[in-house]
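> please work out how this folds:
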Amino acid sequence: MSVQERKERERAARERLIVATARELAEQQGWEAVTTRRLAERIEYSQPVLYSHFRGKREIIGAVALTGAAEMAALLRAATRSADGPRARVTALARAYLGFAESNPAVYDAMFQLDGGLAFAREDTPEPLKDGFAALLETLGEVAGEGVHPALFTEVFWASLHGLATLTRAGRLPPGESAHRIELLVDRLAVLRSAP
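You can find the predicted model right below:
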């Protein structure tokens, strides 16, 4: 391995450490606790080293969002892979999505609530975000209904899931009804065709 390759690997490892540490700190204490000074202390590197990877907190939030999007896409695909039939796949997708949002609140905030400097629904949208949407579309496209554009249906279903995740976390919905909400969402929005 050349010196240049070794330096690139070390740089990539440092970057992963910064992102993982920011995520951990945000999950434990909230995004307000994530500062470049605290990150530098936790990873035992100087602030200038941290700034050589990220220009500031906004870019760190963006990096956490991208890793979260990749994780969520993998989780959604795994959840739907073993489900039998369209209804089961959509239900599994909804449960996995809401479970991810509940289990990873700081990451979910980085993905959808905070400004990480990421573009959505544009040409320059980063690949992990496109793949996260693709993971939704793969399952939801099959239940969009006749004459409904699958991507548009996916956007509406996703918006519904996001609303449920956000309102549940904020304590705006009565607890204990998550399964019924998912069932209602699937039954009312997804066009489930009977097998011939």
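
> hey, let's count contacts and neighbours off CA atoms from now on
OK.

> look up how far residue 99 lies from the residue sitting nearest the centre point of the chain.
Nearest residue to the geometric centre of the chain (Cα atoms, centre = their mean): residue 69, 3.6 Å. Counting by Cα to Cα, to the nearest Å, the separation of residue 69 from residue 99 is 14 Å.

> repeat that for residue 154.
In this view, residue 154 and residue 99 are 18 Å apart by Cα to Cα.

> and residue 48, by the same measure?
Counting by Cα to Cα, the gap from residue 48 to residue 99 is 37 Å.

> likewise for residue 111?
Note on residue 111: its distance to residue 99, by Cα to Cα, is 15 Å.

> so which of these two has more stuff around it?
Shown here are residue 111 and residue 99; by other Cα atoms under 10 Å, residue 111 has more neighbours (22 against 14).

> for the nearest residue to the more buried one once chain neighbours are set aside, pull up the helix or strand it's in.
In this structure, residue 111 finds its nearest non-sequential neighbour in residue 65, 4.4 Å apart by Cα to Cα, 6 or more residues apart in numbering. Element membership for residue 65 (DSSP states H and E) is helix 57-81.

> packing partners of that helix?
In terms of contacts (3 or more Cα pairs under 8 Å, 6 or more residues apart in numbering; DSSP states H and E), helix 57-81 is packed against helix 3-29, helix 86-103, helix 105-112, helix 127-140.

> go again with 10 Å.
Helix 57-81 makes packing contacts with helix 3-29, helix 36-43, helix 47-53, helix 86-103, helix 105-112, helix 127-140 when contacts are defined by 3 or more Cα pairs under 10 Å, 6 or more residues apart in numbering; DSSP states H and E.

> for the comparison step, fold the sequence that follows:
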Amino acid sequence: MTTSTRRARERAQRHQLIITAARELAETEGWEAVTTRRLAERVEYSQPVLYSHFGGKEGIVRAVALEGFTELAVTLRRAGEAVPARGPAPVTRALRAVGGAYRDFAERHPALYQAMFVMPTDLVFAHEETPPPLRDCFDAFTAVFAPADPRRAALAEAAWASLHGLTVLAANGRMPVAYQAERIDLLVTRLTAGA
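Prediction:
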């Protein structure tokens, strides 16, 4: 192994260690507790090392968010693919599975979800500069709808945006969480009517 290969591997490991520490700290104490000083102490590297990897807290949040989108895309794709294409209402069943997986992901990882959707980052959706993990999430929603449906992309956008709205409102206590499954069922039923 060359010196440059070893250094690159060590840098990648350090990078991941910082991301993991930020996620753990955010999940246990909230994003307010995630500072470069606290992270530097936790990972036992100096603050300049953290800055060399991420440039500051926004860069750390961005890296955490990208990791979250990667995980969410896998979760959504698995949920959609687990539904047999045969049988009654395959689109409805697939969207219900994807919607439930989305809700469960957000509930299990509230700080990660905040990094992905609430905290300020430079991540953009529906743009030529959209990073692959975000595109993969959208593709998981799009895959639910029939390829021949001309409204496929619009339906995927509406499904994701609606699920996101329901998720954030419930997480912030603006709507009772107890009825979340019913809301998602209503959304799925409306979006897949006639599918």
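
> now the TM-score, please.
Aligned and superposed, the two chains score 0.92 in TM-score terms (TM-score structural alignment, normalised by the length of structure 2); 190 aligned residues with a Cα RMSD of 1.6 Å.

> how about the residue nearest to the centre of structure 1, what does it touch?
When contacts are counted by Cα atoms under 10 Å, 6 or more residues apart in numbering, residue 69 of structure 1 touches 63, 75, 107-108, 110-111, 127-133.

> I'd like to know how far it sits from residue 103 of structure 1.
The gap separating residue 69 of structure 1 from residue 103 of structure 1 is 14 Å, by Cα to Cα.

> repeat that for residue 154 of structure 1.
Relative to residue 103 of structure 1, and taking Cα to Cα, residue 154 of structure 1 is found at 23 Å.

> looking at these two, which is more packed in?
residue 154 (22 against 12).

> any idea what that one aligns with in structure 2?
In structure 2, residue 154 of structure 1 lines up with residue 156, judged by TM-score structural alignment.

> name the element that match belongs to?
For residue 156 of structure 2, the element it lies in under DSSP H and E is helix 152-171.

> now the angle between helix 110-117 and that helix, please.
Angle between the axes of helix 152-171 of structure 2 and helix 110-117 is 140 degrees (criterion: axes from the mean of the first three to the mean of the last three Cα atoms, to 10 degrees).

> after superposition, how close is the following helix or strand past helix 152-171 of structure 2 to structure 1?
Scanning forward in sequence from helix 152-171 of structure 2 by DSSP H and E, the next helix or strand is helix 180-191. Once fitted to structure 1, helix 180-191 of structure 2 is off its aligned match by 1.2 Å on average (mean Cα distance after the TM-score superposition for structure 1).

> where in structure 1 does helix 180-191 of structure 2 align, residue-wise?
Counting by TM-score structural alignment, helix 180-191 of structure 2 corresponds to 178-189 in structure 1.

> repeat that for stretch 106-116 of structure 2.
The alignment of stretch 106-116 of structure 2 onto structure 1 (TM-score structural alignment) covers residues 101-111.

> for that stretch, buried residues please.
For stretch 101-111 of structure 1, burial by neighbour count (16 or more other Cα atoms under 10 Å) applies to 101-102, 104-111.

> give me the neighbour count for the nearest residue to residue 160 of structure 2 once chain neighbours are set aside.
Nearest residue to residue 160 of structure 2, sequence neighbours excluded (Cα to Cα, 6+ apart): residue 141, at 7.1 Å. Look at residue 141 of structure 2: counted by other Cα under 10 Å, it has 26 neighbours.

> residues in contact with residue 141 of structure 2?
Residues counted as contacts of residue 141 of structure 2 (Cα under 10 Å, 6+ apart) are 73, 76-77, 80, 94-95, 98-99, 135, 152-153, 155-160.

> how close does it get to residue 79 of structure 2?
10 Å.

> spit out the residues that contact those two alike.
Joint contacts of residue 141 of structure 2 and residue 79 (Cα under 10 Å, 6+ apart) are 73, 94-95, 98-99.

> which one (most neighbours) among those?
In those, the most neighbours by other Cα under 10 Å go to residue 95, 30 neighbours.

> aligned to that one, what sits in structure 1?
For residue 95 of structure 2, the aligned residue in structure 1 is residue 90 (criterion: TM-score structural alignment).

> what about that match, distance to residue 176 of structure 1?
Distance from residue 90 of structure 1 to residue 176 of structure 1, by Cα to Cα: 20 Å.

> likewise for residue 47 of structure 1?
For residue 47 of structure 1 relative to residue 176 of structure 1 (Cα to Cα), the value is 45 Å.

> those two: who's more crowded?
residue 47 (14 against 8).

> hang on, isn't the more buried one packed against residue 57?
No - look at residue 47 of structure 1 against residue 57 with Cα atoms under 10 Å: they stay out of range, at 12.0 Å.
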